[in-house]
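Test case, fold it:
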Amino acid sequence: MNAPTPHRRRAAFAFIFVTVLIDILSFGIIIPVLPHLLEEMTGSIAHAAVWAGVFSTMFAAIQFFSTPVQGALSDRFGRRPVILLSNLGLGIDFALMALAPTLWLLFVGRAMSGLTAASFSTANAYIADVTPKEKRAGAFGMLGAAFGIGFVIGPALGGMLGGIDIRLPFWVAAGLAVVNFCYGFFVLPESLPPEKRTPRFDFKTAHPIGTLKFLGRHPLVLGLALLVFLSQLAHYVLQSTFVLYTDFRYHWGPTQVGYVLALVGICSAIVQAWLTGKLAPRLGERRLLLYGLCFGTLSMLMMGMAASPWLLVASIPVMALWGLAEPATQSLLTQQIAPDEQGRLQGALSSLMAFAGIFGPTLFTQIFAWSIRTPQYKLPGAAFLVAAVILAGCLLWAWRLTRRIAVSPAQTVGESAD
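Next comes the predicted model:
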């Protein structure tokens, strides 16, 4: 099969960008209403909080086991069918949650969402298929921008729809997922030709332990995968404690938090969509990774020590620059792996990130709770400081790990310009 033309690559990338954006929108839409629906079903805020934690842990656990399978399937049968089935499955799952009259059926719907939510990891494999190595960091940055845009628009839209009817956001999310399926069915070309696919589906590399063995065959890949895991673990401090932290320290309500989270999404989208693509050819992936981790460490320190809300707001653009690290890491990883193994690579990475989601929220919420109920050591930002320590360790590990990476043309350009 001939190499895809630049026009075809752009068209394929545009679809993948829209796919990720719509998926994030569909997930973001239900964020503001799922806790209220749980409260309506359980009868109390306390019970709703418990079940929200159960739902989150269950979703991450299912992703931990299912994403390696989905990645291996995409290596065997192609990216297109896995992405399309994922979109269709999500549409059905959201509709089931919209109709669920009982808690257990809502739980089943959420579990099914965990099983079918494969489009993120498979989209990364698709980008690796259709994008030249020297342009992958910028392409992965654009996918990161889709996340930022989706998380700005999704929760705001979900809150507005939830004010009309608490189940309406689930129906809209279902509709978006089905529209995405139809769009892909008629538009999306396959990115992995038959001659580049694995000859058979191997379950030995399609489960969490098997993925570790797969990553272990490539020492550099295993080291970079550890960076992905630890960075994702540190990121859970935001999802799990940001609202609690700002409420305790600054007495912020939902409106203030909503504005600040919108700012987070806007800054992240700018960094991912524009700045990453500008810097990657000049600096190269290694420097981009190290700079991103530097900014991540600094931003967590700023948040943890922010005595006033304006200091915390000032840390948000710095935190957005942490986003330089993820596309650089993805680009480095995909360059170490053969075309017929990109799906397994992305499945393994998604599994590791899901594993971080199993215990990351509990880790940081417990640190936060300890820090505010221990008078002699009262430090409400302790969870963010722990995240800063994790990222500082990632920075040192990345610096040592990537010293022997062969210099790419992009890096040569960057070094000659310095």
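
Every contact and neighbour count from this point should use C-alpha atoms.
Noted.

so what's V264 up against?
Contacts here follow C-alpha atoms under 8 Å, 6 or more residues apart in numbering; on that basis V264 touches 148, 316-317, 320.

wait, what's in contact with F140?
Here F140 is in contact with 124, 127, 327-328, 330-331 (C-alpha under 8 Å, 6+ apart).

likewise L379?
371-372.

and if you look at A382?
A382 neighbours (C-alpha under 8 Å, 6+ apart): 304, 367-368, 371.

L192 now?
Neighbours of L192 in contact, by C-alpha under 8 Å, 6+ apart: 75, 78-79, 126, 129, 339-340.

Mind checking which of those are in helices?
75, 79, 126, 129 (DSSP state H).

pretty sure the second one contacts T122?
Yep, that's R79 we're talking about. Yes - if you go by C-alpha atoms under 8 Å, R79 and T122 touch, sitting 6.3 Å apart.

what residues are shared contacts of those two?
G343.

thinking again about what came up before, can the contacts of A382 go into a markdown table with extra columns for neighbour count and secondary structure?
Shown next, in a markdown table, are these (neighbours: other C-alpha atoms under 10 Å; DSSP: H, G, I helix; E, B strand; the rest coil):
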| residue | neighbour count | secondary structure |
| --- | --- | --- |
| G304 | 22 | helix |
| I367 | 19 | helix |
| F368 | 23 | helix |
| S371 | 18 | helix |
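
follow-up on the earlier one: of the ones in helices among the contacts of L192, which is the nearest to F170?
R79 (26.6 Å; C-alpha to C-alpha).

please give me the structure for this one as well, since I'd like to look at both together:
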Amino acid sequence: MMEMLTRPLRHLFVTVFLYSFSVFMVVPAMVDVIMSAVCPGKDECSIAIYLTGAQSVIVGLGAIVMVPLIGNLSDTYGRKVILTAPMVLAIFPSVILAYSRSPYYVYAYLLIKTVTSMLCDGSVICIALAYVADNVAEKQRVSAFGIVSGVASCAFVCGNLFTRFISTSSTFQVSAAGTIIAVLYMRIFLPESVAGTSTKTENESLLEKDSSEDLQVFKKMSSFHDTISLLRTSPTFLQAAAVAFFNTLGDAGVNASVLYYLKAQFQYSKNQFADLIVIIGIAGTISQMVFMPLIAPVIKEKNLLAIGLFSGFVHIFLSSIAWSSWVNYASAMVSVLSSIATPCVRSIASKQVGPSEQGKAQGCLTGICSIASVIAPLAFSPLTALFLSESAPFYFPGFSLMCASLLVLVAFILSIMIKEAPLAPNCSADPAEPSV
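Got it, this is the predicted structure:
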């Protein structure tokens, strides 16, 4: 466990916390902000649902290409220098709503947020996981991945709890300031990871490459063909990717549905959204930062993955049949183990590639998840709008959530079928010893 307390990883954890805190804290306010601009004074708004769904589709399409490319670039140029771009871009959307939340500014936010999210969404965690894989031994990688996710969950809790007690305008101001602080902290304190990079400094390696060399590098960047090749390399990686796809499809379906479902069915406001999100975040933080380090050494990753996915299925299923607002809070408590699924599947995939391909592997997995993030809004936004409207074929407001829970159940079934596989031939048992 001491490998997860080294100086590079401590600075990485702080960077992930500051960035995630700043990004997540705006989530509870966004439904009210968008609906105030599009459908003022209403609790149900199909246009807002479709608008959010279209944004998610476009972001997902961009992420399919960009995140694997960014992961592969981090293998070539280093984690820190590539991490800078998405973190800087994440500043601009919050600045817009910090200035004004009038309809024109909300539309400008949605446009800028869509463009920046193509690079930002998934990239920071993708590179952070590759950084951890560079600095942590194989046997402790699943616990380390869990801690990264736990730090993000902790930031999720703190950000939403903080939002609970400040005004909407202050929420976006603090978000913008927090993202700037995260970038400065990362640039000043986070050392470059050594795995997969040259011994030269990041600036030297960039300056000394001429245009022809840059062209050759980009020719080698991750593409659809590279992704297919990586999936064919290891059956275990392919199975992990399938699990990640269906789990993300279900989770993205929930994200496209649940806030508007709660708004229409139980008249939730920003504060109620924040309360529910905090409960889910606390459950995720406890499972990732307490349970995983304790049980990972004695329970196989495959079994942990199955436990997490089944917990997620139960959580979403209960929310879909909620007959009172308290049921949503009770189902949130059931989700205490659901957040361990993602670190487990990431760790399983990580162990199937060599140390110089961690960014490529994590980027490939994130790209596959981005495909699910594209499909989910296309399916779930119309489904949610239909079953929340008066023209629903039958009365079941949570029908879209029920469908999402079944997709997570498919991921659970696939996780049981994952076979144990040997490590990649060029994987070493231990990475280069990090500085302390």
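
just to revisit the earlier point, what about the contacts of F140 of structure 1, which are in helices?
Per DSSP H, the contacts of F140 of structure 1 map to helices at 124, 127, 327-328, 330-331.

Need those residues in a markdown table (columns: distance to H235 of structure 1).
Rendered in a markdown table, the data for these read as follows (distance: C-alpha to C-alpha, whole Å):
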| residue | distance to H235 of structure 1 |
| --- | --- |
| N124 | 20 |
| I127 | 24 |
| P327 | 15 |
| A328 | 17 |
| Q330 | 17 |
| S331 | 20 |
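
Widest-spaced pair of the residues you listed?
Among these, I127 and A328 lie farthest apart (C-alpha to C-alpha), at 13.6 Å.

The aligned partner of V314 of structure 2 in structure 1 sits in which helix or strand?
Residue pairing (TM-score structural alignment): V314 of structure 2 is matched to L298 of structure 1. If you go by DSSP states H and E, L298 of structure 1 is part of helix 276-305.

Buried residues of that helix, list them for me.
276-277, 279-305 (16 or more other C-alpha atoms under 10 Å).

ok, R164 of structure 2 touching I277?
No - using C-alpha under 8 Å, R164 of structure 2 is not in contact with I277, being 10.5 Å away.

one step back: return the subset of the contacts of V264 of structure 1 lying in strands.
Among those, the subset assigned to strands under DSSP state E is empty.

who wins for most neighbours among the residues you listed?
For the contacts of V264 of structure 1, neighbours were counted using other C-alpha atoms under 10 Å, and G148 has the most, 28 neighbours in all.

Looking at the alignment, what corresponds to it in structure 2?
By TM-score structural alignment, G148 of structure 1 lines up with S153.

can you pull the contacts of its match?
So S153 of structure 2 contacts 281-282, 284-285 (C-alpha under 8 Å, 6+ apart).

Could you export the residues you listed to JSON lines, including columns for neighbour count?
As requested, the contacts of S153 of structure 2 are exported to JSON lines (neighbours: other C-alpha atoms under 10 Å):
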{"residue": "G281", "neighbour count": "28"}
{"residue": "I282", "neighbour count": "22"}
{"residue": "G284", "neighbour count": "30"}
{"residue": "T285", "neighbour count": "27"}
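
Just give me the closest of those to T6 of structure 2.
Using C-alpha to C-alpha, the contacts of S153 of structure 2 come closest to T6 of structure 2 at T285, 20.7 Å.

wait, isn't that closest one in contact with G150?
Yes - at 4.7 Å, T285 of structure 2 and G150 qualify as touching, with contact defined as C-alpha under 8 Å.

Tally up the residues packed near N203 of structure 2, please.
10.

now V38 of structure 2
18.

Excluding sequence neighbours, find me the nearest residue to it.
Spatial nearest neighbour of V38 of structure 2, excluding adjacent residues (C-alpha to C-alpha, 6 or more residues apart in numbering): A48 at 6.4 Å.

ok, back up a step: so if I had to pick from R79 and T122 of structure 1, which one is more boxed in?
Higher neighbour count among R79 of structure 1 and T122: T122, with 32 against 27, using other C-alpha under 10 Å.

Give the equivalent position in structure 2 for the more buried one.
That one, T122 of structure 1, aligns with I127 by TM-score structural alignment.

mind checking which helix or strand that match is in?
helix 123-135.

So for that helix, what gets flagged as buried?
Under 16+ other C-alpha under 10 Å, the buried positions of helix 123-135 of structure 2 are 123-135.

coming back round to it: looking at structure 2, which of the contacts of V264 of structure 1 hold up?
Shared with structure 2 under both residues aligned by TM-score structural alignment, their matches' C-alpha atoms under 8 Å, the contacts from these are 316-317, 320.

Out of those residues, which sit inside helices?
Mapping the kept ones among the contacts of V264 of structure 1 onto helices (DSSP H) picks out 316-317, 320.

Next, format those residues as CSV and append distance to V257 of structure 1.
Output for these, formatted as CSV (distance: C-alpha to C-alpha, whole Å):
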residue, distance to V257 of structure 1
I316, 13
P317, 16
A320, 17
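
these two touch, right, T102 of structure 1 and E39?
No - contact criterion C-alpha under 8 Å: T102 of structure 1 and E39 do not qualify, at 12.0 Å.
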